[in-house]
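> Got a sequence here, can you build the structure:
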Amino acid sequence: MMDVPRWLITAGLILIVIGVIWQFGGRFLPLGRLPGDFLFSRGNTTFYFPLMTSIIISIILSVLFYLFSQR
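The predicted model follows:
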């Protein structure tokens, strides 16, 4: 039971670091505007499908989960 607060603090710190990297790193890695992200506009309707961004985030999360499962 004592591990739950430690895990919550760790998860919170990781989310803060990811948020800071996303905020300031967006200039260098434009997630959401990569080649392979589709934007369809017709009239007053817009459909956005971030395919390449989803693939990159999926690969990064898969590697992180694999590394943490090895511990």
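
> Please make it C-alpha for all contacts and neighbour counts, starting now.
Noted.

> In the protein, mark out all the strands, start to finish.
37-42, 45-50 (DSSP state E).

> Check which helices and strands the last one sits against.
Pointing back at strand 45-50 there. strand 37-42 (3 or more CA pairs under 8 Å, 6 or more residues apart in numbering; DSSP states H and E).

> tell me the angle of the strand it packs on relative to strand 45-50?
170 degrees (axes from the mean of the first three to the mean of the last three CA atoms, to 10 degrees).

> Would you do the same for the sequence below? I want to compare the two.
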Amino acid sequence: MTGMIVFFHRMQFCAMAVIVIVIVIVIVIVIVIVIVIVIVASMLGTSAGFARGVQRIAHKVASEKVPVAK
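Coordinates of the predicted model:
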């Protein structure tokens, strides 16, 4: 009887682990898609203003983190 309980507990843990792994994979896929879209957009030059805005934001963040850059 105790073997069955342990088995069910293990199944529950496995289910939680699988859910966490799936969530992580989905997040990674979304990040990769966003990066690819930004790269393609900047390469095509169709949204040069958007790419410039992203670069400006990135530069601002970098300069804020490193005061020596000024």
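
> TM between them?
Remark: TM-score between the superposed chains equals 0.42 [TM-score structural alignment, normalised by the length of the second structure]; 38 aligned residues with a CA RMSD of 2.4 Å.

> quick revisit: turn the strands of the first structure into CSV, including mean neighbour count.
Shown next, in CSV, are the strands of the first structure (neighbours: other CA atoms under 10 Å):
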stretch, mean neighbour count
strand 37-42, 11
strand 45-50, 11
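
> right, and those strands - which one's nearest Leu15 of the first structure?
strand 45-50 (21.4 Å; CA to CA).

> and the helix or strand hosting Phe7 of the second structure, how far out from the chain's middle?
Using DSSP states H and E, the element containing Phe7 of the second structure is helix 2-44. The chain centroid and the centroid of helix 2-44 of the second structure are separated by 11 Å under CA atoms, centre = their mean, to the nearest Å.

> And for stretch 59-71 of the first structure?
Worked out by CA atoms, centre = their mean, stretch 59-71 of the first structure lies 14 Å from the chain centre.

> Among the strands of the first structure, which comes closest to Val20 of the first structure?
Val20 of the first structure lies closest, by CA to CA, to one member of the strands of the first structure: strand 45-50, at 21.2 Å.

> now that closest one, how far from the centre of its chain.
Relative to the chain's own centre, strand 45-50 of the first structure is displaced by 19 Å; criterion: CA atoms, centre = their mean.

> One more: stretch 37-56 of the second structure?
The answer for stretch 37-56 of the second structure is 19 Å, by CA atoms, centre = their mean.
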